[in-house]
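1. fold the following and give me the result.
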Amino acid sequence: MGASPPAPPSALPSPAKIAAALGKRVLGQVDAVREVSVALAKKLAGLRVGNILLVGSSGSGKTTLMRAVEDLLASDPALALRSTVVRIHANVIGEEAQQGTASERVMHRLLERARDQLGAAAPVARVVAQASHGLVFIDEVDKLRSRVGDQVQVSGIRAQEALLTLIENEAVPLRLPDWAGGATVQVDSSRLLFVCAGAFEGLYESVFGRVIQGQGEQSLKTTTVSATGRIHEEVRFALRDWLRSEDLFAYGMTPQFLSRFDAVVVLEPLGEAELYKIFVGSADSALRQSHAYFASQGIKLEISESAVRRIAAEAARQPRLGARALKEVFRRVIRPYEFDPEHAPGLAEGRLRIDVADVERGLARGRDDSATSSGGWG
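-> Below you'll find the predicted structure:
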């Protein structure tokens, strides 16, 4: 029902500018940021865009990337009106698919968001047109798999089929919500952009097993030389180098569903450098939250550079957890201080100093079940 009015080229951000903005929030995922940036630039220009599937372990930045795009558009009213953004958890899609209303639920969310953008007095036709240019983020799409092992998941099949009605770039019948009159109208879904993301737990092991079975582990071994001159072999395996469509089919994503994605992007495990930047620079990092907590207690928290880097290094040893590993590692170190700050070692004149030795003690204490049960210094 109509297209967004074309904007002058100079008024639209280039993919490079979009990537620069997103890169401030999403660290270490250059390929994913670039893919989304190009798609977003095309969409803002009113062009049709291929859908994107993001594959990455928990904490790798998938949801952060989605939120960064949403915030970027919201920060500029002119850009916001060129795309209506909604984020939906796959579990919601699965539940609605059981009742045959999954695609309707997605469109109703878009309509509600479009009405918020345009105002309650906006004509229904304009609201529908705005919604038809939506950007739909679906998180944990791997939960919609059609099978788990040898067990067929009917709910997953239904959910994927329901989304296909919107992803297939066709005019689809839609019953409008009551506030929009309740009539059934035809909606052009060809301008919708879907960005779906999932951790796909077990996919890494499955692909690794396939590669080992076919080529042997020796093919993945690389000889490296350490700083001390020591030579050793290590197995290097990156999912992005070996992932095939057949692996996703076997996981439970139907060929019909997967074929609607122009790009499948694998997010890399975060390294120590990226984790360090997230720990010290992220607006919602556990470190900043802890600073705020101690400030509320009248205490200034000071953590040495070496301590921060030790925390990042320990988190990097858990690559499958990504940024979430930072919270777990830091929790093991900081929780006793938070539990009993008045008697914390290192507290003097309202300042609490934590150095790398304190981090090492905290990590050792965290590995001791008897110590973690107390929570304090006792």
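2. going forward, measure contacts and count neighbours with C-alpha atoms only.
-> Will do.
3. end to end, how far does stretch 288-304 reach?
-> One end of stretch 288-304 sits 14 Å from the other (C-alpha to C-alpha, to the nearest Å).
4. if you could redo that for stretch 308-327, that was the one I meant.
-> 12 Å.
5. list the contacts of it.
-> Residues outside stretch 308-327 that contact it (C-alpha atoms under 8 Å, 6 or more residues apart in numbering) are 57-61, 269-273, 275-276, 278-279, 286, 329-330, 356, 359.
6. give the buried residues for it.
-> Buried residues in stretch 308-327, counting neighbours by 16 or more other C-alpha atoms under 10 Å, are found at 308-316, 318-327.
7. and stretch 85-92, by the same measure?
-> 85-88, 90-91.
8. kindly report the same for stretch 205-222.
-> Per 16+ other C-alpha under 10 Å, stretch 205-222 contains these buried residues: 207-208, 211.
9. now, these that are in helices?
-> Judged by DSSP state H, those include 207-208, 211 as members of helices.
10. wait, which of those residues is closest to residue 238?
-> Among those, residue 208 lies closest to residue 238 (C-alpha to C-alpha), at 8.9 Å.
11. quick one: residues contacting the closest one.
-> 237, 239.
12. now the helices for the stretch 1-150 of the chain?
-> Remark: helices assigned in the stretch 1-150 of the chain by DSSP state H, counting those that start in this stretch are 15-23, 30-44, 62-74, 77-80, 90-98, 102-118, 124-131.
13. one more, so I can put them side by side:
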Amino acid sequence: MLETTSVERKGKKKDILSDIYSSLNNIEADKLEDGKEEIAIEKSNVLMIGPTGTGKTLMARTLARILDVPFASTDATSYTQAGYVGDDVENCVLRLLQAADYDVNRTEIGIIHIDEIDKLARRGGGEAGSWGARDVGGEGVQQALLRLLEGTILTLSAKPQAMVTSGYTSTSSSSTPSTRDTPNRGPRADGSTLINAAYEPPGWDPNNPMNRSTTGGKKGVREGLPGFSGGSGLGSKGDTFMVDTSNILFILSGAFVGLESIVSSRLGKGSMGFGAPLPASPATPRSTVAMKGLATTDLATYGLIPEFLGRLPVLSTLHPLSVADMVRILVEPRNALIKQYIAMFEKYGSELRFTHNALEVIAKEGLERGGGARGLRGVLEELLVDAMFEVPGSSVRYCLITGPVARREEPALYFSRGQKHLFSQAAEQDDKPIVSSGTHVGEVDDEVEEVPKLRAVG
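-> Now for the predicted structure:
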């Protein structure tokens, strides 16, 4: 089922799926048969390392949806050490509790994804520490996450929702004493009795701060202070929940820019003679660096403390996307970008089609922009901006995007309602390599008949 929502990442799903399966089996550990010794199976948290746009967050979210467990995704850059301005690390468990609709039992089997975990590296890096200063947003957050990753019982307080109370409105200066002191009662069309909103009930003391909280006028001095309930009898702290994080699976991810140079320097250090491994040059692309040799010592050199790495036993590396991966991302997932734009043009009353050559051109341009799969939407928006403006309300029934169109060499091809055979013929000619005497594969012969085109009018 995972292939319908995300593109397979060369076996990395096997690592994450096996860890999640073991984590869910730990919940059934107390249901062993009588006479057997109970063995607690501990969870294995996951650290995913890969460039941006390779689907780290999408993979974790998709797995949680397939397994029907609560899921919460947070950003590590907003966390700080306790006592400083910023979010505490316990907020990630609170978000998971909210995603589970405050069901503690479902919360304790959920998945928490923390992205940008590489931003928590020590400012000094490696054994140098943090240059003698307190690193409240880096090493301090790593130390605060230790007990959550290991498993602890947290006491979380969920604030109640704001209650809207309809109180009495203040009287205006134009009101007469008779209207302020006497209730205005009278029959209404529906048979009910109308009472003047400015009428104050007997015993109402406007100087009492306990009564001012329900009026729309001046508020009391103590109102708004912590622990002040405003006379409503309800506490401001809300409900308290006890959540055990022992079975909550933590999936951490980050780009870790510059980690490949650390791995290359370690593998190529002290190499001499024939057949010795040589360190990769700085100009070598990241995809050619052997990230399979990644070790925890490399991450410690990058800036993660050993105690933090010890609670992340599974290291999963994602390589950069290739052109073939980008083409699959465009067409294969359930909510693929090509499917989205095809559905959009169906609402316009037109059929949109992309040739395989056009998909390759779009994938190459998106890959050159950087950012992984996130750059594909920008390429498609620039490519289809004219078509999305001209097709709605026109006589265009078919819209074709070919390789030359994707390369901005010509505008999109439009066909009217009776030109479906020309529409299909043009799509086949763009995908089929044309070979003739004196031409090479991929070169267009001048003798090929040009397909009639139609431009949108109106």
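14. sorry, back to before: from the ones in helices among the buried residues of stretch 205-222 of the first structure, which is closest to residue 33 of the first structure?
-> Here the nearest of those to residue 33 of the first structure, counting by C-alpha to C-alpha, is residue 207; it sits at 24.1 Å.
15. residue 233 of the first structure versus that closest one, what's the distance?
-> 21 Å.
16. any idea what residue 322 of the second structure aligns with in the first structure?
-> In the first structure, residue 322 of the second structure lines up with residue 271, judged by TM-score structural alignment.
17. ok, so what distance separates the spatially closest residue to its match that is not a sequence neighbour from residue 365 of the first structure?
-> Of all residues not flanking residue 271 of the first structure in the chain, residue 316 sits nearest, at 5.8 Å (C-alpha to C-alpha, 6 or more residues apart in numbering). Residue 316 of the first structure is 19 Å from residue 365 of the first structure, where distance means C-alpha to C-alpha.
18. please list all residues in contact with the corresponding residue of the second structure for residue 23 of the first structure.
-> Residue 23 of the first structure maps onto residue 3 in the second structure when the alignment is built from TM-score structural alignment. By C-alpha under 8 Å, 6+ apart, the residues touching residue 3 of the second structure are residue 333.
19. how about residue 53 of the second structure, what's its match in the first structure?
-> Match for residue 53 of the second structure (TM-score structural alignment): residue 59.
20. using the three-state scheme, assign the nearest residue to its match once chain neighbours are set aside.
-> Leaving aside its chain neighbours, residue 59 of the first structure sits nearest to residue 322 (4.3 Å; criterion: C-alpha to C-alpha, 6+ apart). Secondary structure of residue 322 of the first structure, reduced to three states by DSSP: H, G, I helix; E, B strand; the rest coil: coil.
21. identify the residue of the second structure aligned to residue 322 of the first structure.
-> Per TM-score structural alignment, residue 322 of the first structure is aligned with residue 372.
22. shouldn't residue 232 of the first structure be within a strand?
-> Yes. Residue 232 of the first structure forms part of a strand when assessed by three-state DSSP.
23. could you pull up the residues touching it?
-> 223-225.
24. and if we set it to 6 Å?
-> 223-224 (C-alpha atoms under 6 Å, 6 or more residues apart in numbering).
25. tell me where the first structure has strands.
-> With DSSP state E as the criterion, the first structure has strands at 51-55, 85-89, 135-139, 147-148, 151-152, 171-175, 184-188, 193-198, 221-225, 231-235, 261-266, 300-303, 347-348, 351-354.
26. can you say which of the contacts of stretch 308-327 of the first structure are buried?
-> Here, 16+ other C-alpha under 10 Å leaves 57-61, 269-272, 275-276, 278-279, 286, 329-330, 356, 359 buried among these.
27. now do the same contact list for the counterpart of residue 250 of the second structure in the first structure.
-> Aligning on TM-score structural alignment places residue 250 of the second structure opposite residue 194 in the first structure. Contacts for residue 194 of the first structure (C-alpha under 6 Å, 6+ apart) come out as 51, 136.
28. mind checking how far residue 194 of the first structure is from residue 135 of the first structure?
-> 6 Å.
29. go on, residue 222 of the first structure?
-> 42 Å.
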